[in-house]
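S.K.: Give me a model of this one.
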Amino acid sequence: RAYEDSQGHLLSFLSAFLNRTDEVRKASIILKNSNPENAEREIVRILKMEHFSENRKRFVLGRLRRESHLFTQEVLEYVYSFIIELNIRAKSSPIKDEKNLYFLEKMEKLFMMLSN
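M.R.: Below is the predicted model of the structure:
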């Protein structure tokens, strides 16, 4: 039962991580291909943030700008492959990785990539 709970938490994390990665990828593309005035409006529209308060929009847009510089194409490709691998392992692997060593190894590599 404890293993099933930890698997559920891992899958929830992977879903949230995938959603954030998608937001950063979309923002990166828009920021590269649009002029600055239109980029913010386009990001708000694409990410469906119209109902956010102005302060919340400003905060999210600032965060996305910073994260889009960190998450290069190489990092994004790694993150997507990492999420897919972990999702497959979590759903189909009969081997119980109680200490989550595979996950920790992949996260360590991600942080190394982001720190360069």
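S.K.: Please count neighbours and contacts with C-alpha atoms only from this point.
M.R.: Fine.
S.K.: contacting residues around the most centrally placed residue in the chain?
M.R.: Ranked by distance to the mean C-alpha position of the chain (CA atoms, centre = their mean), the top residue is T21 at 2.6 Å. By CA atoms under 8 Å, 6 or more residues apart in numbering, the contact list for T21 reads L76, V79.
S.K.: Could you also give me the structure for this second sequence? I'd like to compare it with the first:
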Amino acid sequence: MDTAEQEFLKALDGKLWKAADRLRNNLDAANYKHVVLGLIFLKYVSDAFEERQAELRHLFTEGAPDQSGDNNLYYMPRDDYDSDEEYEEAVNAELELHDYYQEKNVFWVPKQARWDFIKSTAALPIGS
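M.R.: A predicted model of the protein is given here:
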């Protein structure tokens, strides 16, 4: 690990401890662990979901063969749609289907439970 990475991790560690201290002031110790572990789990599943979603978007929009050399069965040809908006709507609708996530053992996360949504609707700015 280089010096920049070590400094970043040290700063991150400090920010996490400050946030934990603020949270501990408002919660009973017995309940604190449930909140923190729940948030950590939610962040993990949201990250895995977003990673799979990005992979799927690429598969839906790129017609190239997959890694094994087979044809991309997920590909959605742009020519099948009348407009770019219609195509984008179809891709976005396809991205919300649970089966694509379950086939790779990834939790499907509802829109209102996704980390970005929670972060954007937080009462206080992150880090305050």
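S.K.: What's the TM-score once they're superposed?
M.R.: Once superposed, chain against chain, the TM-score is 0.38 (TM-score structural alignment, normalised by the length of the first structure); 66 aligned residues with a CA RMSD of 4.5 Å.
S.K.: which element is the residue nearest to the centre of the first structure on?
M.R.: In this structure, T21 of the first structure sits in helix 2-33 according to DSSP states H and E.
S.K.: Repeat that for I43 of the first structure.
M.R.: Judged by DSSP H and E, I43 of the first structure forms part of helix 36-46.
S.K.: Also E50 of the second structure?
M.R.: According to DSSP H and E, E50 of the second structure maps onto helix 29-61.
S.K.: And the helix or strand that that helix is followed by, what does it pack against?
M.R.: Toward the C-terminal end, the helix or strand that comes next after helix 29-61 of the second structure (DSSP H and E) is helix 84-95. With contacts taken as 3 or more CA pairs under 8 Å, 6 or more residues apart in numbering; DSSP states H and E, helix 84-95 of the second structure sits against helix 29-61.
S.K.: May I see the buried residues of the helix it packs on?
M.R.: For helix 29-61 of the second structure, a neighbour-count test (16 or more other CA atoms under 10 Å) marks 32, 42-43, 45-46, 48-50, 52-53, 56-57, 59-61 as buried.
S.K.: which pair in those residues spans the largest distance?
M.R.: Y32 and T61 (43.4 Å; CA to CA).
S.K.: Could you list the residues in contact with stretch 29-37 of the second structure?
M.R.: L23, R24.
S.K.: re the thing from before, what angle do the helix holding E50 of the second structure and helix 84-95 make?
M.R.: 130 degrees (axes from the mean of the first three to the mean of the last three CA atoms, to 10 degrees).
S.K.: Go through the helix holding I43 of the first structure and flag the buried ones.
M.R.: For helix 36-46 of the first structure, a neighbour-count test (16+ other CA under 10 Å) marks A39, E40, E42, I43, V44 as buried.
S.K.: and what of stretch 88-103 of the second structure?
M.R.: V91, E94, L95, Y100, Y101.
S.K.: Could you let me know which of these ends up closest to L9 of the second structure?
M.R.: For these, the nearest to L9 of the second structure is Y101 (31.1 Å; CA to CA).
S.K.: Can you tell me the SS state at that closest one?
M.R.: helix (DSSP: H, G, I helix; E, B strand; the rest coil).
S.K.: Hmm, R52 and it touching each other?
M.R.: Yes. Y101 of the second structure is within contact range of R52, at 6.9 Å (criterion: CA atoms under 8 Å).
S.K.: Which helix or strand contains N55 of the first structure?
M.R.: Going by DSSP H and E, N55 of the first structure is in helix 54-70.
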